[in-house]
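S.K.: Sequence and predicted structure, then a few things I'm wondering about:
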Amino acid sequence: MIYNVEKETLNMQDKEKLQLERLQKTVQVVYENVPFYKEKFAENNITPEQVRSLEDLKKLPFTKKQDLRDHYPFGLFAVDQKDMVRVHASSGTSGKPTVVGYTRGDIEVWSEVVARAIAAAGGEPGHVLHNAYGYGLFTGGLGLHYGSEQLGMVTVPVSGGNTTRQILLIEDFKPQVICGTPSYVLNIAESMEKMGKDPRQTSLKYGIFGAEPWSEEMRQTLEEKLDIKAIDIYGLSEIMGPGVSIECHESQNGLHIADDHFYVEVIDPETLEPVKDGEYGELVFTSLTKEAFPIIRYRTGDIAAIDRTTCKCGRTSVRMSRVKGRIDDMLIIRGVNVFPSEIENCLLQVEELVPHYQILLKKKGTMDLIELQAEVNESTFEKCGGDMKHLDMDELKRRIEYQIKSNCLVSIHVQIMEPNSIPRSEGKAVRIVDLREEKVLQKK
């Protein structure tokens, strides 16, 4: 089902004309109403009148997350407070949160792009949607909620946590769609198994997962455990929230960007120059229709590539690859760049393990050390009589380390853990624990 056929199948010529009209209007708005952008434009010797084509976007300055923090809380808003109806904020890993605002018009646009996204994932009017994303300042819960209602679905606003109740509602309300972070929905499935229930026997047909990086191997795990089609959704509060892009259930081959509302670029994060379509780089988004919090060339920190070919589902929107990782997530191990998602891929190829892990960053003298904690599954634990001493630890470590060495080209010390010893997530999973400064980094 295509929710908005006119906009989602627009031909390239008409789309670029619409994008340019909206870009020129946005540039004029931020120039007149956001002092930060007026100053930045002056530094770059650019005025709104000089934006005559989409190519001219490259003349405009980038916006970074630090810019949002430097102007906390409302310094980058383009409308008066009386014209706003809501604010959201992301917690971040340190310091002040990044705050974003919405007018009534923004909420309507957001509702539509999320409705498009849910429809692309397989949702239909009359279906029941179980929303296990957290509600509150985090955009995930309310974003999916409004889009679900816009599509005409029966929305269950259960939020995150209270896993036993989640299971009860899934059994009794019989939803076709579940939304949440992949790590938490996996936690729900595992909890069902511990209760003697088969998670493959529920009414669920589709899952919409995001808010944290997850691998193709994690997708396979979720699809097998729950007998569903697992769909990747992408968004970030600085741009709008969930609904910036999503995979379609027909092909699951890249995430369709709502590019009549969000213009995408991909740049080399070092040179800041654009890369060719199909090449990986940092995603940069410019909002085209936001009123309260328009943003120009926002550097997301997310690594992906884009594809402009038409998808078999019929949508003509630009597609982005699944996010490979984040620039600030990237680990440098003896000169080799590694993303946690790449390590996850390796772990899920070892049948004795479950997809729960943590990467510990430690210090020994002046040297940084990296330790991977991996957890065995229940069946493996039972086979060794419930005693890890009876497990051939050396052989298992050797296979894990071989997978990582072969695929990631690095050597990492592995520690094998008992089942359920790594904390389970009721929201975003904590994958990297930095013990060098005795703090936890929860990555987006």
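M.R.: Cool, the structure landed.

S.K.: hey, let's count contacts and neighbours off CA atoms from now on
M.R.: OK.

S.K.: where's M367 relative to P340, distance?
M.R.: M367 sits 20 Å away from P340, going by CA to CA, to the nearest Å.

S.K.: Between those two, which is the more surrounded one?
M.R.: More neighbours surround P340 than the other of M367 and P340, with 21 against 7 (other CA atoms under 10 Å).

S.K.: contacting residues for that one?
M.R.: G325, D329, M330, L331, I359, R431 (CA atoms under 8 Å, 6 or more residues apart in numbering).

S.K.: how would you label the second one: helix, strand or coil?
M.R.: It stands for D329. Counting by DSSP: H, G, I helix; E, B strand; the rest coil, the backbone at D329 sits in coil.

S.K.: which element is Y234 on?
M.R.: In the assignment (DSSP states H and E), Y234 maps to strand 229-236.

S.K.: how far does the helix or strand that that strand is followed by sit from the chain's center?
M.R.: Using DSSP H and E, the helix or strand that follows strand 229-236 towards the C-terminus is strand 241-247. Put simply, strand 241-247 sits 8 Å off its chain's centre (CA atoms, centre = their mean, to the nearest Å).

S.K.: Can you give the contact residues for strand 241-247?
M.R.: Contacts of strand 241-247 with the rest of the structure, by CA under 8 Å, 6+ apart, involve 110, 113-114, 116-117, 120-121, 139-140, 143-144, 231-236, 253-258, 262, 319-320.

S.K.: to the chain's geometric centre, what's the distance from the helix or strand just after it?
M.R.: Later in the chain than strand 241-247, the nearest helix or strand by DSSP H and E is strand 255-257. Here the centre of strand 255-257 is set off from its chain's centre by 12 Å, with CA atoms, centre = their mean.

S.K.: Then stretch 108-115?
M.R.: Distance of stretch 108-115 from the chain centroid (CA atoms, centre = their mean) equals 17 Å.

S.K.: What number of neighbouring residues does G427 come out with?
M.R.: If you count neighbours by other CA under 10 Å, G427 ends up with 20.

S.K.: give the contact list for it.
M.R.: Neighbouring residues of G427 by CA under 8 Å, 6+ apart: Y133, G134, G160, G161, G180, T181, S183, Y184.

S.K.: check which helix or strand covers Q373.
M.R.: With DSSP H and E as criterion, Q373 is part of strand 367-376.

S.K.: for that strand, packing partners?
M.R.: strand 353-364, strand 413-417 (3 or more CA pairs under 8 Å, 6 or more residues apart in numbering; DSSP states H and E).

S.K.: Quick check: next helix or strand after the helix or strand harbouring A117?
M.R.: Per DSSP H and E: A117 is located in helix 104-121. Reading on from helix 104-121 to the C-terminus, the next helix or strand found by DSSP H and E is strand 128-131.

S.K.: what about versus this one:
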Amino acid sequence: MYWQQEKECMSRADLEQLQLERLQSTLYRVGTHVPFYRQKFREMKLDFDSFNSLADIHKLPFTMKQDLRENYPYGMFAVPLREVVRIHSSSGTTGMATVVGYTRNDIKNWADLVARILTAAGLTADDVIQIAFGYGLFTGGFGLHYGAERLGASVIPISSGNTKRQIQIMQDFKTTALVCTPSYALNIADVMLDMGINPSGLSLKFGLFGAEPWSEAMRREINEKLGIQSTDNYGLSEVMGPGVAGECQECNGLHINEDHFLVEVLNPETLEPVQPGEIGELVITTLTKEAFPVIRYRTRDLTRLLPEPCPCGRTFTRMHRILGRTDDMLIIKGVNVFPTQIESVLFDIDGTAPHYQIIVERENHQDRATVLVEVKESYLFDQMKKQSALIETIKSRLASELGIGVAVKLVEEKTLERFEGKAQRVIDKRKI
């Protein structure tokens, strides 16, 4: 199924011509109306009027989150405030918030792009979509809400939290699609079990999850527990919100909406393009944003591009699910470690529950990592030999995956914190 088939299946030549024309328009917009970019272009002696090839993208300056913060609140807007109909911002938990604006046309495009992703995931106007992302300055809830309404579906804007009420609403309103973080979907599944509710008795068929990295093993766990087909979607507030990319029902990579976003994958150290299929940092240039266009925005998200054609027929390039962030990556004993690597191992070991936490400490100038793993009751209270065997299995598989040894501690189910939004898997005591 397609939402805008003629756009989603356009030829590569037509797409690249459209991207070039839209990039030229965007460069004119920011060079004329955004002092930050005007100054950057002047310093780099760039003439945006003479930009005539996508291959010249490397000549353009990068935009960093710090640049957005330093121009708080409206310094990066490319239109007068009277043309801005919506303002969102990041939480600002690690610094000053980043503020983004939307014109009426930006909102229209946003709705269409999310409708594309919902359609690719199998949803139609007949679905009842329960959005358990937060509403407010965060873009997640509103962006998916717009797309669902544009699709013609029935939207339940329940927001996040109050898990038992979420489940009650699913039962009463006959929810067919759940939209939230994957970690919250697991939490909902666990609470259902505690309440004695069998998901097979619900109308739930689809899960659309995003806003945090998650593994294929976690997808299998969610699908099995809730009896649904789950797909990944990607977006970030700085370039729009949800709607940048999403999986089709093939579940093999996220189709990037390339008619609205020009993407690069670069080595985060050298800032040079990686080889095809190699992992690097995702860098995004917006092509149609009016209020808040950004040039070569460094997302800090790590992924790789999948150039092979998709059986679904869409011609937009796919990207692998987000593997982690450059600023979330742990360096333990000189080795790069991502929480999703640990997750993918734990979810495939019998006896473990799908909840874990990583604690990193420094003792005598040496890094030490301990993985706390919830285990099923039968293992925790079984004979010591069985516990020891499980610990050794986990340690062995983690060592094979990570290339370093880590300590493993088994804990009872429901010991570790549950999350209604993005999961906080790591406690790095080296920074405390």
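M.R.: In hand now; what should we look at? Computed from a predicted structure; not experimentally measured.

S.K.: Any idea what the TM-score comes out to?
M.R.: Aligned and superposed, the two chains score 0.97 in TM-score terms (TM-score structural alignment, normalised by the length of structure 2); 432 aligned residues with a CA RMSD of 1.5 Å.

S.K.: Average offset of the helix holding A117 of structure 1 relative to structure 2?
M.R.: When structure 2 is superposed, helix 104-121 of structure 1 averages 0.6 Å from its matched positions, counting by mean CA distance after the TM-score superposition for structure 1.

S.K.: so how far is that helix off the chain centroid?
M.R.: With CA atoms, centre = their mean, you get 16 Å for helix 104-121 of structure 1.

S.K.: helices and strands around it, which ones?
M.R.: By 3+ CA pairs under 8 Å, 6+ apart, helix 104-121 of structure 1 packs against helix 139-151, strand 206-209, strand 241-247.

S.K.: The ones you listed: which one's closest to N44 of structure 1?
M.R.: Nearest to N44 of structure 1, of all these, is strand 241-247, at 28.2 Å by CA to CA.

S.K.: list the contacts for the residue sitting nearest the centre point of structure 1?
M.R.: The geometric centre of structure 1, computed from its C-alpha atoms, lies nearest to A211 (CA atoms, centre = their mean), at 3.8 Å. Contacts for A211 of structure 1 (CA under 8 Å, 6+ apart) come out as G140, T181, Y234, G235, K428, K444.

S.K.: Adding neighbour count and distance to E49 of structure 1 as columns, could you present the residues you listed in JSON lines?
M.R.: What follows is those, written out as JSON lines (neighbours: other CA atoms under 10 Å; distance: CA to CA, whole Å):
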{"residue": "G140", "neighbour count": "26", "distance to E49 of structure 1": "37"}
{"residue": "T181", "neighbour count": "27", "distance to E49 of structure 1": "43"}
{"residue": "Y234", "neighbour count": "24", "distance to E49 of structure 1": "33"}
{"residue": "G235", "neighbour count": "19", "distance to E49 of structure 1": "30"}
{"residue": "K428", "neighbour count": "21", "distance to E49 of structure 1": "43"}
{"residue": "K444", "neighbour count": "20", "distance to E49 of structure 1": "37"}
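
S.K.: hmm, back to that, looking at the contacts of P340 of structure 1, which two lie furthest apart in space?
M.R.: Greatest spacing in the contacts of P340 of structure 1, by CA to CA: G325 and I359 (14.7 Å).

S.K.: which of those two has more neighbours?
M.R.: G325 (23 against 19).

S.K.: Please identify the residue in structure 2 that aligns with the more buried one.
M.R.: Aligned counterpart of G325 of structure 1 in structure 2: G324 (TM-score structural alignment).

S.K.: I'd like to know how far that match sits from D348 of structure 2.
M.R.: Taking CA to CA, one finds G324 of structure 2 at 20 Å from D348 of structure 2.

S.K.: what's the average distance of the lengthiest helix in structure 2 to structure 1?
M.R.: Longest among the helix segments of structure 2 by residue count, using DSSP state H, is helix 12-33. Compared with structure 1 after fitting, helix 12-33 of structure 2 has a mean deviation of 0.6 Å; criterion: mean CA distance after the TM-score superposition for structure 1.

S.K.: mind listing the helices for the stretch 251-400 of structure 1?
M.R.: Secondary structure of the stretch 251-400 of structure 1, counting by DSSP state H, counting those that start in this stretch: helices at 340-347, 378-383, 393-408.

S.K.: what about the shortest one, distance to the chain center?
M.R.: The chain centre lies 33 Å from the centre of helix 378-383 of structure 1; the measure is CA atoms, centre = their mean.

S.K.: got the contact list for the longest helix of structure 2?
M.R.: 37-38, 41, 48-49, 51-54, 77-79, 258-260, 262, 286-289, 293, 315.

S.K.: if I pick the aligned residue in structure 1 for E374 of structure 2, what's in contact with it?
M.R.: Aligned by TM-score structural alignment, E374 of structure 2 pairs with E375 of structure 1. Counting by CA under 8 Å, 6+ apart, E375 of structure 1 touches L353, V354, P355, H356, Y357, I416, M417, E418, P419, N420, S421, I422.

S.K.: Just the buried subset of these, please.
M.R.: Buried subset of those (neighbour count, 16 or more other CA atoms under 10 Å): L353, V354, P355, H356, Y357, I416, M417, E418, P419.

S.K.: before we move on, back to that, now, which of the contacts of A211 of structure 1 sits nearest T98 of structure 1?
M.R.: For T98 of structure 1, the nearest member of these is K444. The distance, counting by CA to CA, is 13.0 Å.

S.K.: So which of the buried ones among the contacts of E375 of structure 1 is the closest to D268 of structure 1?
M.R.: Lowest distance from D268 of structure 1 to the buried ones among the contacts of E375 of structure 1 (CA to CA) belongs to Y357, with 30.0 Å.

S.K.: Is the closest one in contact with E371, as I believe?
M.R.: No: contact between Y357 of structure 1 and E371 fails when scored by CA atoms under 8 Å: they sit 10.6 Å apart.
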